[in-house]
Each structure stands twice: as structure tokens, then as C-alpha cells.
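> mind folding the following:
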Amino acid sequence: MGRPEKPIPDPVSPLGTLAVALRIGRRSAGLSYAELAERTRSVSPGTLQRAASGAVLPRRDVAQAFARACGMDVDDITRLWHAAYRGSLGGRSAGRSREAEPRPDLVQDMHGLCTALKVLRQANGAPSFRMMERRARATGRDLSRSTASRIVTGKQEPASTDCLEAFLVACQVAPRDRTVWFDAWLRVQRHAASARQDADRRREELAQLESVVADTSRGQVSQQAAVRMLRRAGFDAQERYRHFDAPWSVECVQCGSTFRLRLSDVVLTRATCPDCPKLNEHVREAWAELLTNPSGSLSRQLMRALRAATVLPARLQRDHLDVPVFVADRTTLRTLLSPAWHPALEEALRRHIRRPFYLDVLLVHDYDTMPASRNGNRHLRLAKGAGLVDSPLEISPPVKRRDATSADAALTATTGSLKPTSNSGA
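Okay, the predicted model is just below:
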């Protein structure tokens, strides 16, 4: 007498219900698993025992062979198997049951077709590739195990409708249900042909563009010319130039970050540094944090001066971070000339900029041509309109001056006469 079978982990689940039905059928037939394997002629005793364990979902053909060998209703066992499959979905949650249904009508490209065929195989009980080869060969069709494996893993699409039909036969798809798969295969071919045409057209356009900017008789850009174009765009090459449309490792002169771009994008003015906008955003965040005086180490006089100043677009060149600050009046300038607030700014910057740098604060001012205005701070608005002010955080109080000039002179002063003063050392 053999050892008793282990209890089914969850006999009320769909998988457990299937296992209970298989066990009842085997006991009713009075067969051991060895005798059952002899009747199936193709399934081992261990596979049959695992099919009735309730721990794993058996292949559909194994469950059906089990039922036939025991004299059970194969249709009932097939129905229980489908319910167990929908409940388990290969280990995924049952709430995603709709995703396990193959949708060939939604297929547009090779990846989508291979994914749908993979789902189709899973819905058929995930037969082994050897079994799929046998099924296709039994109907006079050719489907090797390696081809079926490459299709399921997405490495290869069905090369022809014959190959696709052999795969469908191996997954036991009825003839009336194969038309939608053939339509999907035709869409994939049209998509691939369109992609090839687009790629050929792009290569031709890039070749024409390169011939326009080329400095050699062969119509190609040389290493020296490519480096010059790169530097004019604000980047330094980190490796040798290979091709007009090949990825090229570069370093941004502005912020020192490294990334890859194409010379063709540089020529088309589509190459931008991904980190430069982030740098100014981080500087603005640090400046806003500084104005809250989180440590409480800054005096009231310094805080009034900082709130009257405006941070301009910063520049991180290699490891030197230049932070220009627009100062509206001489009183604010005299207060901010003291470097006592620099450690607080540097501490705030290091919390937002995750890379080493040397800080240099530049005070930008021009009072010789600064106009007087009834509402005050007109010079700040003009500087902002000229693109010098990035985002003023606070407007300083109005400043009364005796030597008032015209508004046109003020705009000229803000655009061309601003004087940078560094108070971070020599």
C-alpha cells in the first residue's frame, strides 16, 4: 500500500476543485499513478501525481489525458482546468484575468504579435516546445522547438503564414479562429515595411544635411569640424567622433554633466543638456529656502537685504558654481558685500545639488544710470523683460535718487551695463 497523498492546499479554490475531481476519478477507477501512466502512454506517474496535488496547475493535455485514463468526462475536466487557469493566471492575481486573453485584433507590430502568441500558448496550458513540435508535425506542418521558443520569447516573429499556422495548430486553435491571427500577421508586415521606409528616408535626409555642413570632399564631417560644432553648441567631446548620426558622449560646458547626443541633433539645434534646467530650478529652491532663514543664523539686516535681491540664472562650469545676484540699491549692496551669508547659501545649495562644487557669488549691479520711479523698482521690471532676471522672489522697497534718467537709458543699463562684483574671494 502506497503512502497517502498530501492534503490539497486549498480544496475550495478553482485549482483545488480540479485536483479534487482528478483524485476522485482516480480512486473511482481504482488505479495507481503507475497504472494510470501506462494507460496514458505519454505522461509519467510523477507528472500525473503533481496534476492532482492542487499545488501547481497542470497542462491542459495532461489533465485531459488523466481524465481519459480514468474514464471521466473530459469536457468537465477541461472546464475545470480553464476555471483553474483563469484563477491562477500563471501566478498572477485573478483580478487581471482579462490580460490573459490573447487579443490578435489589437496587434500592430512584431512585439505585440509575439506577446499575443505567448499568451495564447499559456491559455492552451503552456505545452512544452517538444509537444508543440509533435502537434504541428502530426498535421503535416513544420514547427521546430527552437522556432517556437524564439517566437514566445519575442526574438523572432513567424516568418510566414505557414509558420504562424503551425504555431496555431500547436496551440490547438480551431481553423475558424485562425483568420484573425493571419490579419494580425499582415498588419505586422505592413508596419515593418513602413518602418523600413521611414528609416531609409531619414538616412537620406541626414546624408543630405551632412553634405551641406561637411568640410571634406567625401561629403562627411571630419573630427575637427565635429568638435568645433560641438563646442559652439556648448559641449565638449568625451570620446572620438564616429558618425554624423551616431551617439556621442559629451560634457556640458554649462553644468559639467555628461550624456550622449548626436551631431545631427546639434546641427538641427535639437541638442540640449538635460541637467541645465534642473540646475537653475535647484538654485531657486535653495534661494527660497535661504530666505526662510532655517538655521536662524542670519541677522534681520541680512535677511532684509537678501529679500531685496534677486537670484539670476546660475552657471556650473566644471566644478565651479557661479550664482549671480541682482542687487537693486547701494544699501543692499553694502550689506551683501559681507560674506557672512555665504555659508548658509552654500548649505542650502548642497541640499539641492547632489554634486561637489565650489561656490562663487556674483553681485550684479549698476547705479550710475539707475532711474528713479514713483512706484519704485522699475529697473527690476526692465531687467526681467530683458531676460536678465530669472524669477524675482521679492521686490525691494522703492529707492529715491537725485540723478534720474529716462526709461530708455534704464533698459540700456540693464541689458548692457550691469557690473558683476564677486564677493567670494579673488
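> drop to CA atoms for contacts and neighbour counts, all remaining ones
Fine.
> can you name the residues that contact residue 240?
Applying C-alpha atoms under 8 Å, 6 or more residues apart in numbering to residue 240 gives the contacts 223, 248.
> other SSEs contacting the one helix or strand residue 19 maps to?
Residue 19 is located in helix 14-29, with elements delineated by DSSP states H and E. Applying 3 or more C-alpha pairs under 8 Å, 6 or more residues apart in numbering; DSSP states H and E, we find helix 14-29 packed against helix 60-70, helix 74-88.
> from the centroid of the protein, which residue is nearest?
When C-alpha atoms, centre = their mean is applied to the chain, the residue found nearest the centroid is residue 274 (14.6 Å).
> still on that earlier bit, buried ones in the helix holding residue 19?
In terms of neighbour count (16 or more other C-alpha atoms under 10 Å), helix 14-29 has its buried residues at 14, 15, 16, 17, 18, 19, 20, 21, 22, 23, 25, 26.
> and it, how far out from the chain middle?
Relative to the centre of its chain, helix 14-29 is centred 47 Å away, using C-alpha atoms, centre = their mean, to the nearest Å.
> what angle do the helix or strand following it and helix 14-29 make?
In the C-terminal direction, the helix or strand that comes right after helix 14-29 (DSSP H and E) is helix 33-40. Helix 33-40 and helix 14-29 are oriented at 90 degrees to each other (axes from the mean of the first three to the mean of the last three C-alpha atoms, to 10 degrees).
> helix 33-40 - contacts with which helices or strands?
Counting by 3+ C-alpha pairs under 8 Å, 6+ apart, helix 33-40 packs on helix 45-51, helix 60-70.
> contacts for the last one?
Counting by C-alpha under 8 Å, 6+ apart, the neighbours of helix 60-70 from elsewhere in the structure are 22, 25-26, 28-29, 31, 36, 39-40, 43, 48, 51, 73-74, 77-78, 81, 124-125, 127.
> how far does it sit from its chain's centre?
Centre-to-centre, helix 60-70 and its host chain are 45 Å apart (C-alpha atoms, centre = their mean).
> how about the strands in the protein?
For the chain, applying DSSP state E gives strands covering 235-237, 248-252, 258-261, 310-311, 315-317, 320-326, 358-365, 419-422.
> against which helices or strands is the longest one packed?
The contact analysis (3+ C-alpha pairs under 8 Å, 6+ apart) places strand 358-365 against strand 320-326, strand 419-422.
> distance between the first one and the chain's centre?
Looking back up the chat, that one is strand 320-326. Distance, stretch centre to chain centre, for strand 320-326: 33 Å (C-alpha atoms, centre = their mean).
> buried sites along it?
Across strand 320-326, burial judged by 16+ other C-alpha under 10 Å covers 321, 322, 323, 324, 325, 326.
> following up with a second sequence; could you model it the same way so I can compare the two?
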Amino acid sequence: MGRKDQQVPDRSSAVGRLAQALKDGKRQARRTYADMAKTSSRYCAATYSRAASGTMLPRREVARAYALACGLDVEVIDGLWLAARAASRRVGIERPRHSATRPRLIYDIDDLCVGLGELREREGAPTYAQMRQRAAEAGYEVSTSTLQRIATRNQVPTTEHVLDAYLAACSVSPLRRHEWHTAWARARQRAEDADHARRDVARAEAQVAGGAGVVTAEKAVEILTHARLLPVEGYRGFRAPWSVKCGGCSLVRRVRIADIVLGRLRPCRQCQSKERAVARTWQALVEGIVPLSQQQADVVRRSGYRGLQQVMGIGTLLFEASDPDAQEVLEDPSAEWRIALEKDITRTLGTVPKLDVLVTSDYPLN
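Presented below is the predicted three-dimensional model:
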């Protein structure tokens, strides 16, 4: 008769749940650790006892051997072991934004490091000596220190040979290695692109700053003004996001001075939406899609629309009148065409537009 088992210290933890499952299986099978050691000569009774103690996480192969010796479902024990392994490594480690083990989801170097690290975890965290042996059996030479740095996310495989060696060490089949190669190449390309972008920004700042070395707040405000933007907070740096107000619609957005200098600043979406809405509605007036009286329709067709100028939320419609009668109709705030235009724009944008009209003439004055 074997000694009575000690209770698992914390049965609510992942390691405790694994230990309790092992103890329950041993009790149901009515086995002793000595019997189990005789069944499998690979491990001694003390090893099995420690595996079910709940004070430490046993090696995966020990948990599997324990399950086989007691007639337990190896897949169930394997699942508990993986959960315990993940829980034991969770403290102090930032979780990835998605499961990067699927190569197609890998976006950048950080994702690649997470994915390669997870491969070893999924394989049961074999020792680095075991991983090196697996790689050697597959025909790849790699050091245990290299495997360790990759698995702990401190190094990216530098060559395809090293990547293949690591994948073989994690028992990834040759058929699945191609997608890992694609993910590796994609992540490296993004890293190179990011490095080129950083160098471009550094060169641009040096060029704008001149002898000053860095772009000053005064120079940054000058650049903003040329871009029709107004600062709403203090300048924080050439590369730093800066809260600014659009000079056209007063929308507050975040921009970088670097993006303005390099021509990468995206147009204001709110201004663009308003400009497109006005242009579409004016075209509908010209084509007669929006009904107008004959006089108003004639004026619209022979007048030239030159665009929308926006300043601090107020839009000014720019027209070129072909004759005095057209100019009079265009400048009339209660004109039929203007009411129809504002109504259609309001329906499109969901807000009542603030519009003025500026008319220039291309006819001779008496």
C-alpha cells in the first residue's frame, strides 16, 4: 500500500487543475507511483509524484506518460498541460493582439517573434537540446543559443536556413514551412520599409531645421499655417502626433509635422465630403436633375462654378457670371437655386451648411 497523496495546494490554478486530474486518474486506476514506474521504466516513482504535486509544472512528456500509465485520456491531459504552461508564463508577458501562430495573420517582426515563440509552446516547450537534436535529424545545424533567443523573442531568424532549422526543431511539417517563409519575408520587408521611412524623416527634419538641428516650435507653426492648419496644443516634436484644427472646417485632428513636410498629410475628410457634396449638387442643378424654374435653370447652365473655398467652417461658393442678370441671380440669398442646393447638401451631409457666395464677372462693364 503506497503512502497517502498530499492535497494539491491550489486546485483553482491551471497547474493545480492538471495535478488534480492526474491524482484523480491515479486513484481511479488504483495505481501507486511504484506501479507506474514499473509500467514505464522511463520515469521513477518520485518523478510521477512531483508531477501530481501541484507545486510545479511537469514536463509534457512526463504528464503524458502519467496519463498512459493510469489509462487517462492523453488529449485531455495534454490540453490541461498546455493551459498550465500558458498560465505559468503569462505574468509579465504582454499578450499578442491575435494568435500569431497562424502565419497568415503575421503582420510585422513583433508578430513573427510571438508566432515562433508560440510554436515551441504548442509543441510542449521541449528543451533546447531536444530542439537541436530534432533540427539535426532534419538536416539542419543550429546552436541551442540561437534556438533559445528565437523562442524567447529576442532574435529573428537571420536566414532561411535558420528559420527552417527552428521550424524543424518545433516539428513543423515541410508542407507548412512555406507559409512561415512567406510570413518571415513579409515581416522583414515591413521592417526594412519602416527603417527607410525613419531615415527619410530624419533627413527631412535636418533639411527643414538647417543649422538648428531640430525643427523649432516657431518653424512648426509656420509649416502648419502653410498647410491651412491651426495648433490647439503645444508643439511636441517633428515626429510626434500634434492636435491641430483644420483651417477649412475647424475639425480637430492629429497630424505630424514630418508627414506635412514629406507630402504624406491626408486631406481633411470633412472638407472633402463637403466639396464633393456641393459639386454633385451643382452638377445635378446644371443637368436639371434638381428641378428649377426656367429662368433659374438658364442662369445655372450659363454660370461657371469654380469650386468651394472653406475657412473656419464657412464655405464660399465661387462663381463666374457671364452677364449682369446671372450675377444678380447668383448673389440673391433667397434665389431658388440656392435654396435647392442647400436643401440637397443638408440631406447628403446631415447638417445645414454655412455657405456664402462670391461672384466674379467675365463680361465687359459699361
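> circling back: so which of the strands of structure 1 is the most surrounded?
The highest average neighbour count among these, using mean count of other C-alpha atoms under 10 Å, belongs to strand 310-311 at a mean of 24.
> so that one matches what in structure 2?
Residues 304-305 of structure 2 are the counterpart of strand 310-311 of structure 1, counting by TM-score structural alignment.
> max-length helix in structure 1?
Across structure 1, the longest stretch assigned as helix under DSSP state H is helix 179-213.
> give me the helices and strands touching that helix, please.
If you count contacts as 3+ C-alpha pairs under 8 Å, 6+ apart, helix 179-213 of structure 1 packs onto helix 110-123, helix 161-170.
> try it again with 10 Å
When contacts are defined as 3 or more C-alpha pairs under 10 Å, 6 or more residues apart in numbering; DSSP states H and E, helix 179-213 of structure 1 sits against helix 110-123, helix 161-170, helix 223-232, helix 263-267.
> start to end distance for stretch 23-36 of structure 1?
One end of stretch 23-36 of structure 1 sits 12 Å from the other (C-alpha to C-alpha, to the nearest Å).
> again with stretch 34-51 of structure 2
For stretch 34-51 of structure 2, the first-to-last residue distance is 14 Å (C-alpha to C-alpha).
> which positions within it qualify as buried?
In stretch 34-51 of structure 2, counting by 16+ other C-alpha under 10 Å, buried: 36, 37, 45, 47, 48, 49, 51.
> just give me the closest of the residues you listed to residue 208 of structure 2.
residue 51 (64.9 Å; C-alpha to C-alpha).
> surely that closest one meets residue 77?
No - counting by C-alpha atoms under 10 Å, residue 51 of structure 2 does not reach residue 77; the two are 12.0 Å apart.
> what is in contact with these two at once?
18, 19, 22, 60, 63, 66 (C-alpha atoms under 10 Å, 6 or more residues apart in numbering).
> neighbour count and distance to residue 168 of structure 2 added to those, as a markdown table?
Converted to a markdown table, these look like this (neighbours: other C-alpha atoms under 10 Å; distance: C-alpha to C-alpha, whole Å):
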| residue | neighbour count | distance to residue 168 of structure 2 |
| --- | --- | --- |
| 18 | 30 | 29 |
| 19 | 32 | 31 |
| 22 | 24 | 31 |
| 60 | 19 | 19 |
| 63 | 23 | 23 |
| 66 | 28 | 27 |
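> list the contacts for the closest residue to residue 144 of structure 2 other than its chain neighbours?
Of all residues beyond its chain neighbours, the one nearest residue 144 of structure 2 is residue 128 (5.4 Å), with distances taken as C-alpha to C-alpha, 6 or more residues apart in numbering. Each residue near residue 128 of structure 2 by C-alpha under 10 Å, 6+ apart is listed here: 120, 134, 143, 144, 145, 146, 147, 148, 151, 169.
> and the residues you listed, which is closest to residue 237 of structure 2?
Nearest to residue 237 of structure 2, judged by C-alpha to C-alpha, of the contacts of residue 128 of structure 2 is residue 151 at 36.5 Å.
> from memory the closest one sits against residue 118, does it?
Yes - at 7.9 Å, residue 151 of structure 2 and residue 118 qualify as touching, with contact defined as C-alpha under 10 Å.
> where's the nearest residue to residue 313 of structure 2 once chain neighbours are set aside relative to residue 316 of structure 2, distance?
Closest residue to residue 313 of structure 2 apart from its sequence neighbours, by C-alpha to C-alpha, 6+ apart: residue 249 at 3.8 Å. According to C-alpha to C-alpha, residue 249 of structure 2 stands 12 Å off from residue 316 of structure 2.
> quick check: neighbours shared by the two?
Contact criterion C-alpha under 10 Å, 6+ apart; residues shared by residue 249 of structure 2 and residue 316: residue 310.
> neighbours around residue 301 of structure 2, how many?
Neighbours of residue 301 of structure 2 under the rule other C-alpha atoms under 10 Å: 16.
> ok, and the closest non-adjacent residue to it?
With C-alpha to C-alpha, 6+ apart, the residue lying closest to residue 301 of structure 2 is residue 286, at 5.3 Å.
> wait, what's in contact with the one you found?
When contacts are counted by C-alpha under 10 Å, 6+ apart, residue 286 of structure 2 touches 280, 292, 297, 298, 299, 300, 301, 302, 303.
> just the buried ones from these?
The neighbour-count criterion (16+ other C-alpha under 10 Å) marks 292, 297, 299, 300, 301, 303 among these as buried.
> and the gap between the third one and residue 365 of structure 2?
As for residue 299 of structure 2, its distance to residue 365 of structure 2 is 19 Å (criterion: C-alpha to C-alpha).
> before we move on, what about the fourth one?
As for residue 300 of structure 2, its distance to residue 365 of structure 2 is 21 Å (criterion: C-alpha to C-alpha).
> all the helices of the stretch 251-366 of structure 2, in order from the start?
With DSSP state H, counting those that start in this stretch, the ranges of helices along the stretch 251-366 of structure 2 come out as 257-261, 269-286, 294-302, 324-331, 336-349.
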